[in-house]
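In: sharing a sequence plus its predicted fold:
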Amino acid sequence: MWRGFSGGAILQTKRARIYLDPANVLPHPGDRWTRFVCISDTHDCTPAVPDGDVLLHAGDISGGIPSRMKTMFEWLRGLPHQTKVVIAGNHDNWKIGGFMGRMGFTDEVFDELQEVVRGEDTRKSRVHYLEYESLEVEVRGKAAARHSFGAFQYETKDEAADIYSKIPDDTEILLTHTPAEHILDETKREVRAGCGVLAERLKELVWCRLHVFGHIHEARGAEIGEGGNVHVNAAIGSRMGGNPVVVDLLNSLEVDSA
C-alpha cells in the first residue's frame, strides 16, 4: 500500500490519479475519466475548491449552529460542480432534533434547517444530502458510479454493523465520516481511531473504488490499496489548513488501453 502527502499526481495507477495539492492538479484527463473533488471537516470554513465533475463532502460541514449551517449550504450551492454529494458528521448537530432543543433552538429552527439541507433550492443546485442512502448520478452525460451513503454516528458495534450492512454491495464510491480502522485513522497521540466494523465491511465491497472520509484531521492523506481501491482522508480542519483532495478515476474498469 502506498501513501503520499504532497506534490502533484502524488499517487497514480492506470485507473486512478490523486492530487493532495490542488495547485499542482493537471488538466482534466477527458471524458473517459471522472474528477472527484474531496473535502471534509470544513467546520464553517469555505476553502478554495477546484472545479471537477463531482464534489464529495464527508461531513462536519459546520459546528451545528443554524446560521452557520445556512451559510455553509449557500456556499455549497454556489460551487460549480455538476454533482455535489454531502453527508453529516459528528459536529453537524442540526440533524438531531433533541440536541437542538437542549441547545435552546426551537422545532421551527430545526425544521428550517431540514429545508436548507434537503429543500428545493438545494436540490436545484445539484447538492445531494445522503443519510444511509445511495445515489446514482450522471457525469458528463454518462451514467456514473453508485455513491453511498452517509453514515453519521453510532454507539455500539452492533449498531455499526447494522448501519454498514445497508451499504449496497455494488457501491463504487463510499462516503463515511469516520475512517475504517488502520486506514488514515491515526491520531496525534498515535491511537488508531477508525472503525473496525467498517474495515471488515470494506473487505466485502469488492466494487468499491473510492472511499472518502474525514474526522481525524491529523491523518489527512490518501492511500491506494493492493486492489487499486483509493482511500482519502479529506479532512481540511479549520486549524489544519488542509486542501481539497482531487481524485481522477477512469470510468471503465478496463485498463488495457489506459
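Out: Done, it's in.
In: can we go C-alpha only for contacts and neighbour counts from here?
Out: Fine.
In: pretty sure residue 180 contacts residue 203?
Out: No: with contact defined as CA atoms under 8 Å, residue 180 does not reach residue 203; the gap is 10.6 Å.
In: give me the more crowded residue out of those two.
Out: residue 180 (23 against 10; other CA atoms under 10 Å).
In: how about that one, what does it touch?
Out: 194, 195, 196, 197, 198, 199 (CA atoms under 8 Å, 6 or more residues apart in numbering).
In: what's the answer for residue 122, then?
Out: Residue 122 makes contacts with 73, 77, 116, 128, as judged by CA under 8 Å, 6+ apart.
In: picking that back up, taking the contacts of residue 180, please make a PyMOL selection of just the buried ones.
Out: Of these, the buried ones go into a single PyMOL selection, burial set by 16 or more other CA atoms under 10 Å:
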select buried, resi 194+195+196+197+198
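In: so which of the contacts of residue 180 are in helices?
Out: The members of the contacts of residue 180 that map onto helices under DSSP state H are 196, 197, 198, 199.
In: okay if I get these as JSON lines plus distance to residue 172?
Out: Formatted as JSON lines, the ones in helices among the contacts of residue 180 follow (distance: CA to CA, whole Å):
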{"residue": "196", "distance to residue 172": "20"}
{"residue": "197", "distance to residue 172": "19"}
{"residue": "198", "distance to residue 172": "15"}
{"residue": "199", "distance to residue 172": "16"}
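In: thinking again about what came up before, farthest-apart pair in the contacts of residue 180, please.
Out: Using CA to CA, the contacts of residue 180 span at most 9.1 Å, a distance reached by 194 and 197.
In: now render the contacts of residue 122 as JSON lines, adding neighbour count and distance to residue 169.
Out: Putting those into JSON lines (neighbours: other CA atoms under 10 Å; distance: CA to CA, whole Å) gives the following:
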{"residue": "73", "neighbour count": "18", "distance to residue 169": "30"}
{"residue": "77", "neighbour count": "18", "distance to residue 169": "30"}
{"residue": "116", "neighbour count": "20", "distance to residue 169": "31"}
{"residue": "128", "neighbour count": "18", "distance to residue 169": "21"}
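In: ok, second structure coming up, stack it against the first:
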Amino acid sequence: MATRVLNPCRNTLDEITTQRIIGLKVDYGYKYRIREWKILRIVTFHRTQFKQEANFRFSRQILILYCVRHSIDIVNCLLYTWQRVYILYTLANVVLIKFFLAFLHFSAMNWRRSGDRGGSSFATKPKVTKAQGDPPPPPHNTVRFVCVSDTHSRAVKAEVPGGDVLLHAGDFTGRGTLSEAMQFNMWLGTLPHKHKVVIAGNHDILLDAEECGRTLPADPTRFLTNAIYLCDESVILFGVKIYGTPWIPEYHSPLKTDSDKWKEQKYPHLRAFELPRGEPLRQKWRAIPEDTNILLTHTPPMGHGDLTARKKRAGCEDLLEAVQRRVKPKYHIFGHIHEGYGISKDAHTVYMNASLCNSRYQAVNAPLVFDLPLPDGVSMT
C-alpha cells in the first residue's frame, strides 16, 4: 500500500481536511475565536496524523514546519485574547472612575453645615443622629412635646423619647398608598404618648383629592385612628393651641444630579398639597390664628431649616412673614427639606426641622423634644 507523502512546500495539510477534522474555519484576518486549550489539541492531533500518513523521514520536518507556521497563528490568538482583556480592563477603569466621582460627590454633600438657620447633610451611609441625650423627666406642671417629620414609612432607627404629645409634620408615607398609611397608624399605636397630632405632606397624596385622582380623598378618620389629623385647623391639648396645615410652595426640581433622578424615579408622586407661590399660599397663611402656640406646617419658612443639598433656600417667604409679623408662635415645627434638620430661632419663635429621614430616605435623625409650662388653671388630667 502506497504511503501518501505530504508536501511541505504546500500547505502541509489540506485546508478542507483541517476544517473538517477540527471544525475550525481559518480567519485570515487573525480574529480567532478559539480558546488556548484547542491549540494544544490541534498540534497533538496533527502530530499523530503525520506519523500515520506521512513518510517517516519527512514527518519531523513537516511537524517543525507546521509548528513554525502555526506559531504565528498562536501568537495572534494570544494577542487577540489580550486585546479583549485590555478592553475589559479599560471598561473596569471607567466604572471605577465613575464610582469614585460619585463617592466624592456624596462625600462633599455629606459635609454638615451648622448655623442659626439650619444646616444640610447628605448621608450615603446610614448614620444615626444621637438623641438630645436621654432627655430628663419633664419638670412639674409642664407638657413634653416630641417632634418628628418625614418618616416616609421607614423604620425609625433613633429611639422615640416618651412624652405627652407627639407632633408629626407630614410625609408619613413614601408613595401615598393606603397600606403605608395603615402601617403608620399601627406604628403610632405602639408609642406611649397620650396624644398624637399629624398633618399631611406632599408625599401623602391619598389625602389630596387633586393628586389622588378621586372626587373625594381618603378619610383620615378611618385609617388614622391613633392620631388627631389636622388640615387647616387647630386643636387645644393641655391648654396649648396647635394649628396644622400641609401646604407647600411649588418646587419643581430640574433633576440635575443622579440623586434627584433617583428620588424622582423611586418616589414619583411628590406633588400633593402644592400651591403656587404668592397669593394662593398667602390665603392659607392668613387662616392661621394669631393665638396659636405651636404652628405645625410641612414646609419650612424661608431661611430656617430650608437649605437644600444644592445650597438653595426652598422655604416660603410668605410663611416667614406671617410667622414673624402676625402669629409669632412659641414653636414652629416643620419638615419637607431633609437636609435642613435642626433647630434655629429668632426673637419670638423656635424653629424645628424635625425630618427623621436624610436625603437618601433613611430614617436616622433623632426626634426633637421641648417642654411647655401648663397654662394657669389647666391640669394634666
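Out: It's in. Given the structure is predicted, the values throughout are model-derived calculations rather than measurements.
In: residue in structure 1 matching residue 352 of structure 2?
Out: Taking TM-score structural alignment for the superposition, residue 352 of structure 2 sits opposite residue 232 in structure 1.
In: quick one: neighbours of that match, just the number.
Out: Around residue 232 of structure 1 there are 27 residues (other CA under 10 Å).
In: does it count as helix, strand or coil?
Out: strand (DSSP: H, G, I helix; E, B strand; the rest coil).
In: what about it, distance to residue 62 of structure 1?
Out: As judged by CA to CA, to the nearest Å, residue 232 of structure 1 and residue 62 of structure 1 stand 20 Å apart.
In: ok, now residue 76 of structure 1?
Out: 12 Å.
In: looking at the two, which is more packed in?
Out: residue 62 (26 against 22).
In: which residue in structure 2 aligns with the more buried one?
Out: Matched across to structure 2, residue 62 of structure 1 falls on residue 173, judged by TM-score structural alignment.
In: how about the contacts made by that match?
Out: Each residue near residue 173 of structure 2 by CA under 8 Å, 6+ apart is listed here: 150, 151, 152, 153, 180, 181, 184, 203, 204.
In: element containing the closest residue to the last one other than its chain neighbours, please.
Out: Which is residue 204 of structure 2. Nearest in space to residue 204 of structure 2, with sequence neighbours left out and distances taken as CA to CA, 6 or more residues apart in numbering, is residue 176 at 4.4 Å. Using DSSP states H and E, residue 176 of structure 2 is not contained in any helix or strand.
In: what do you get for residue 12 of structure 1?
Out: With DSSP H and E as the test, residue 12 of structure 1 turns up in strand 9-13.
In: which residues touch that strand?
Out: Contacts for strand 9-13 of structure 1 (CA under 8 Å, 6+ apart): 2-4, 17-20, 24-26, 223-224, 228.
In: so residue 36 of structure 1 sits in a strand?
Out: Yes: the assignment for residue 36 of structure 1 by three-state DSSP puts it in a strand.
In: need the counterpart of it in structure 2.
Out: The alignment partner of residue 36 of structure 1 in structure 2, by TM-score structural alignment, is residue 145.
In: so for structure 1, the centremost residue is which one?
Out: Note on structure 1: the residue nearest the mean C-alpha position is residue 58, at 3.1 Å, using CA atoms, centre = their mean.
In: if I look at that one, how far off is residue 108 of structure 1?
Out: From residue 58 of structure 1 over to residue 108 of structure 1 (counting by CA to CA), the distance is 27 Å.
In: could you do residue 153 of structure 1 as well?
Out: For residue 153 of structure 1, the distance to residue 108 of structure 1 equals 24 Å [CA to CA].
In: same deal with residue 179 of structure 1?
Out: Residue 179 of structure 1 sits 34 Å away from residue 108 of structure 1, going by CA to CA.
In: neighbour-wise, which of those two wins?
Out: Taking neighbours as other CA under 10 Å, residue 179 of structure 1 and residue 108 compare with residue 179 leading, 28 against 9.
In: so residue 332 of structure 2, which state does it fall into?
Out: At residue 332 of structure 2 the chain is in strand, as set by three-state DSSP.
In: tally of neighbours for the equivalent of it over in structure 1?
Out: By TM-score structural alignment, residue 332 of structure 2 lines up with residue 211 in structure 1. By other CA under 10 Å, 23 other residues sit near residue 211 of structure 1.
In: isn't residue 211 of structure 1 up against residue 232?
Out: Yes: judged on CA under 8 Å, residue 211 of structure 1 makes contact with residue 232 at a distance of 6.3 Å.
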